[in-house]
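> here is the input, now give the coordinates:
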Amino acid sequence: MQPPKRARVEKSSSAECQGMICSGRRNVFTLNKSKHRGCEFAFSDILLLLFRRLRTVDTHGCSIPKITSQPLSSNRWLPKAPRQGDSGTMSIQDGQGKGTLDVAHYFDDEGIPAKIPYGGTSSRNHLAFKYYDEDQIVRGKSMREWLRFSVCYWHTMRGVGLDPFGGGTISRPWEDGTDGLENAKRRLRVAFEFMKRLGVPFWTFHDRDIAPEGATLAESGKLLDAVVDLAVELQSSTGISCLWGTANLFSTRRYMNGASTNPDAHVFAYAAAQVKKVMEVTHRLGGQNLVFWGGREGYQSLLNTDVRQELDHMAAFFRMVVAYKAKIGATYQLLLEPKPKEPTAHQYDYDAQTVICFLKTYGLDKDFKINIEPNHTTLAGHCAEHDVVMASKFGMLGSIDANTGVAHLGWDTDCFMADPQQTTLIMKTVLEQGGIAPGGLNFDAKVRRESTALEDMFIAHIQGMDAFAKGLVGAAALLEEGLLPRMVAARYASYAEGFGKRLAEGQASLEECEAFVAEHGEPRLVSGSQEKFQSIFNTYA
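Now for the predicted structure:
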């Protein structure tokens, strides 16, 4: 066995990187702290340090050497290790080790209980629920049935705190820094251990979240199958089910001009083939929904875009999805997720009303419903609960990504929802439509970049679950006591009988309206009483 190659440590250049590894050539690295000068480090040791730190330094032109030749695919946050193949993607043979089967110690070592308990409102235990008692009956159903909580894989298991201005800050002990199959399987075991302790019944995923991308479409499919094999076993052993699956059609540069709306038919075909595989594995996992979020389905400029052709192509794509769903015998609900912008300047699925219009225009409204993400709703200039209400009122609310944004910011921050006013309004809508099944409340939310402790993962979900449990109880009381609904009905009482009823039923004419005004004169002013409504609502929220 040959000794490891050594890395020469040279005096730092003018760039100051505060003691981090700040520049590198092949087998040559520079450290900035004077106490390290003259030291030698094994190349493997430096790589291990990089992977464990999960950081990318880019300060004053000083950066860590690239560790991947390919843009990030499913995982927008995690630095990737070198992968086999000339295109920078890993081989199907990579990472065939069994990995660590016992993953409980990752949480045991941090003092996380085997099951997050219900402590009640008097509890001061930050690892206990204050409001969420899964067996508590509310309006004839348990909280567990009403709320149908789900953990998302991408933020929870793949997020490391990257943002546009800095590298990752979060290091998880189960990660080995590679994009291999062994690491993917270990990560999946940890995810199910996390969800089991949290007590959530569902999980959601993108294809490239749970499995690495291969050098070819077929190889990617084999890698995905290998991870799904394990997911089937873990679902069976834990009782946790798949709420929904989705295809990542936005991260890799292949889809920089869109997927189903791409001007290149070759890219369209690739996206369709990728979705075909996701439909199959979601069906195999017993997924109850299949979601489509068009992150690149839009435009940056109208100058180079034929918007009608792109929308026609997107509709054709979804008709193919409907046909293949029937062919494989899948029963999951198909969902579109609106977002007005980011990453494109304008996305075609702008908000709930835009999506409803699209579906009805192309005759797809009987095949799809809508997955609402409140943070996306606020980006469209609405209040967080607007799209939930709008989709529900038109019978199109299928599921909810339970998150929110920061009110004074203009981008997608994916915060855990903690405002009981928001959760009460959302749960009021869910109760009014009789539930959210087969959809659920999926925590498409992430801990903050500065929240690096392992317990933060649990605390964030606990407070989110408590917020919705509190909202459920408040909304149930509001509806049962009926004061606010009666006040709303009173505002529209003039349409309940007489001439107003004929108007509401579409039986009156413009001439009749003119005659009515001639007979009754100027209408009286009636207060909207918004402050009164808000005051009453506050007693429940």
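> when you work out contacts or count neighbours from here on, use the C-alpha atoms and nothing else.
Noted.
> could you find the closest non-adjacent residue to F202?
Closest residue to F202 in three dimensions, ignoring its sequence neighbours and counting by C-alpha to C-alpha, 6 or more residues apart in numbering: S150, at 4.4 Å.
> got the contact list for the one you found?
200-204, 243, 440-443 (C-alpha atoms under 8 Å, 6 or more residues apart in numbering).
> would you turn the residues you listed into CSV with secondary structure, distance to E481 and neighbour count?
What follows is the contacts of S150, written out as CSV (DSSP: H, G, I helix; E, B strand; the rest coil; distance: C-alpha to C-alpha, whole Å; neighbours: other C-alpha atoms under 10 Å):
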residue, secondary structure, distance to E481, neighbour count
V200, coil, 30, 22
P201, coil, 31, 22
F202, strand, 32, 25
W203, strand, 35, 24
T204, strand, 36, 25
L243, strand, 33, 31
G440, coil, 26, 27
L441, strand, 25, 25
N442, strand, 29, 24
F443, strand, 30, 29
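> is it possible to export these to JSON lines including distance to F129?
Listed next are the contacts of S150 as JSON lines, based on distance: C-alpha to C-alpha, whole Å:
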{"residue": "V200", "distance to F129": "12"}
{"residue": "P201", "distance to F129": "16"}
{"residue": "F202", "distance to F129": "18"}
{"residue": "W203", "distance to F129": "20"}
{"residue": "T204", "distance to F129": "22"}
{"residue": "L243", "distance to F129": "22"}
{"residue": "G440", "distance to F129": "19"}
{"residue": "L441", "distance to F129": "17"}
{"residue": "N442", "distance to F129": "18"}
{"residue": "F443", "distance to F129": "16"}
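> which of those sits closest to G168?
Nearest to G168 out of these is F443 (C-alpha to C-alpha; 21.1 Å).
> relative to R52, how far out is V160?
12 Å (C-alpha to C-alpha, to the nearest Å).
> which neighbours do the two share?
S171.
> next, A7: secondary structure please.
strand (DSSP: H, G, I helix; E, B strand; the rest coil).
> what helix or strand is the residue nearest to F202 on?
Using DSSP states H and E, the element containing S150 is strand 149-152.
> one more, please, to line up against the first structure:
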Amino acid sequence: MNYFVGDQEYFKGIGKIEFEGKGSKNPLSFKYYDAKKKIAGKTMEEHLRFATAYWHSFCADGTDPFGSATMVHPYHKADPMANAMAKADAAFEFFTKIGTPFYCFHDADVSPEGDSAASYEANFHKVSDGLLARQKATGVKLLWNTANVFTHPRYMNGAATNPDFAVVARAALQVKNCLDVNVKLGGQNYVFWGGREGYMTLLNTDMKREREHLARFLTMARDYGRSIGFKGTFLIEPKPMEPTKHQYDFDAATTIGFLKEFGLQDDFKCNIEANHATLAGHTFAHDLQVCSDSGMLGSVDANQGDSQNGWDTDEFPTNVYETTLAMLVILRHGGLGSGGLNFDAKRRRNSTDLEDLFLAHIGGMDSFAYGLEVASRILEDKVLANFVAERYASFDSGEGKKFAQGAMDLSSLAAYGKGATIIQKSGKQEYLQNLLNSYLLG
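Sure thing, here's the model as predicted:
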């Protein structure tokens, strides 16, 4: 069987990546991700809803601030539109071979901008027709798309928050076209990442006005999306800084507060990226939990950072401790709904073989599959749930229950405290960490 849709095979010598189990010595196989294996009533594929990120996988060439490109893409063509179509063939070949049921992209990833707004629109819609044909041929679906309104020089001062109205309007053109394409392709979500929606210095910034403009822009996008039949979830992807000094979607809590402040909470949720959470000084699980507690957990960008580097390194996730804690939150939340686990991650600059893209995804998919299995066992055994329930048991009856239900005032609470007997109780952190390790280590 051919696992490619065009006339040319780009990842030659690599077939469909299969599950072979943890005893396999074949590096091009899954050790833990068994797509059809059932965990807690759903298959792994249904739980994890993996997606491949177009930008890192098929656009990134290894360039960094200190060095030029190191990766040669076999689908590169001199003509921009021919290159876009060849890239799409390679992308869908990869999706079908690795087995990610979804993909994600920015408009600039899939289509050349051209020399005018009109050519941008024409190019994008022609390429999206090609993407739709490839989706139909392979069964791969669009998890979400988004507009790249941060790379082009016109967006150096932001997009929706730009002090120049003309730039705001140009950003709207891109977002409108991206929403049109999303509906055409059956996208299940639509993402806003505010790459430059923030400031470099308050000396030249009207922060109140910029936040209001951002909210107005999002409201207009929401209204337009609904008017053309988009029924999915709008997602905001928090990040504290980089490329700006401060971004208005700093972390999950800040983003949720912003959405509620401007009345957008019914249509928007958060797309949490692990590396962005750690840049904000939180753990990945923390930002997931903040969203879950507010009913605002929409989707996940699955990657990890480097604890020794204070920037967004976008590494493929291999830390099973973190993936287990993440899956504990996601499973307790009831799953990701229309969201998924998108690998917003890139090969390292010196990982230049074509098979390295497969190896990177295999590692990430296995890590989350292992985390899913461990988290499911922990929840099934109720060891953590029972401990936490007992720790807060004083709020489940008597005066504690009255307090929790809002049936006490401060005077009555203080009166109870006057005669209360306080017994020191250990939080048993070390015991719980050892317990988690016992599940991780089997």
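> TM-score for this pair?
For this chain pair, the superposition-based TM-score is 0.97 by TM-score structural alignment, normalised by the length of the second structure; 436 aligned residues with a C-alpha RMSD of 1.0 Å.
> and V160 and R52 of the first structure? which has more neighbours close in?
Remark: of V160 of the first structure and R52, V160 carries more neighbours, 25 against 17, as counted by other C-alpha atoms under 10 Å.
> alignment lookup: the residue nearest to F202 of the first structure to the second structure.
With TM-score structural alignment as the criterion, the equivalent of S150 of the first structure in the second structure is A51.
> so who does the residue nearest to the spatial centre of the second structure touch?
Nearest to the geometric centre of the second structure sits D301, at 2.1 Å (C-alpha atoms, centre = their mean). Residues near D301 of the second structure by C-alpha under 8 Å, 6+ apart: 271-274, 341-344.
> likewise for R49 of the second structure?
100-102, 339-341 are the contacts of R49 of the second structure under C-alpha under 8 Å, 6+ apart.
> could you redo the last one with a cut-off of 6 Å?
Contacts for R49 of the second structure (C-alpha atoms under 6 Å, 6 or more residues apart in numbering) come out as 340-341.
> now it: how far from G339 of the second structure?
Taking C-alpha to C-alpha, one finds R49 of the second structure at 8 Å from G339 of the second structure.
> how much space between whatever residue of the second structure lines up with M279 of the first structure and L325 of the second structure?
Under the alignment (TM-score structural alignment), M279 of the first structure maps onto L179 of the second structure. Note on L179 of the second structure: its distance to L325 of the second structure, by C-alpha to C-alpha, is 34 Å.
> follow-up on the earlier one: shared with the second structure, which of the contacts of S150 of the first structure?
Contacts conserved in the second structure for the contacts of S150 of the first structure, using both residues aligned by TM-score structural alignment, their matches' C-alpha atoms under 8 Å: 200-204, 243, 440-443.
> ok, which stretches of the stretch 301-450 of the first structure are strands?
Taking DSSP state E, counting those that start in this stretch as the test, the strands found in the stretch 301-450 of the first structure are 333-337, 346-347, 368-372, 397-401, 403-404, 415-416, 441-443.
> contacts for the first one next, please.
The one in question is strand 333-337 of the first structure. Strand 333-337 of the first structure is contacted by residues 289-293, 368-372 when judged by C-alpha under 6 Å, 6+ apart.
> helix, strand or coil for Y190 of the second structure?
strand.
> map it across to the first structure for me.
Per TM-score structural alignment, Y190 of the second structure is aligned with L290.
> just G295 of the second structure next, same as before
G295 of the second structure maps onto G395 in the first structure, by TM-score structural alignment.
> separation between that match and I370 of the first structure?
On the measure of C-alpha to C-alpha, G395 of the first structure and I370 of the first structure end up 10 Å apart.
> those two - which one has more neighbours?
I370 (29 against 12).
> the more buried one pairs with which position in the second structure?
Aligned counterpart of I370 of the first structure in the second structure: C270 (TM-score structural alignment).
> from what I can see that match touches L297, true?
Yes. Look at C270 of the second structure against L297 with C-alpha atoms under 6 Å: they come within range, at 5.5 Å.
> tell me the residues of the second structure aligned with stretch 486-496 of the first structure.
Taking TM-score structural alignment, stretch 486-496 of the first structure hits residues 386-396 over in the second structure.
> again with stretch 237-255 of the first structure
The alignment of stretch 237-255 of the first structure onto the second structure (TM-score structural alignment) covers residues 137-155.
> run a quick neighbour tally on the residue mapped onto Y120 of the second structure from the first structure.
With TM-score structural alignment as the criterion, Y120 of the second structure lines up with S220 in the first structure. A total of 23 residues lie near S220 of the first structure under the criterion other C-alpha under 10 Å.
> against V267 of the first structure, how distant is the nearest residue to S220 of the first structure once chain neighbours are set aside?
Of all residues not flanking S220 of the first structure in the chain, G214 sits nearest, at 4.3 Å (C-alpha to C-alpha, 6+ apart). Going from G214 of the first structure to V267 of the first structure by C-alpha to C-alpha gives 17 Å.
> and those two? Which one has more around it.
Counted by other C-alpha under 10 Å, G214 of the first structure and V267 do not tie: G214 has more neighbours, with 23 against 19.
> hmm, L223 and that one touching each other?
No. G214 of the first structure is beyond contact range of L223, at 7.2 Å (criterion: C-alpha under 6 Å).
> quick one, which of L179 and L325 of the second structure is more surrounded?
L179 (25 against 20).
> how close does the more buried one sit to F92 of the second structure?
21 Å.
> and D163 of the first structure, how many neighbours?
D163 of the first structure has 12 nearby residues by other C-alpha under 10 Å.
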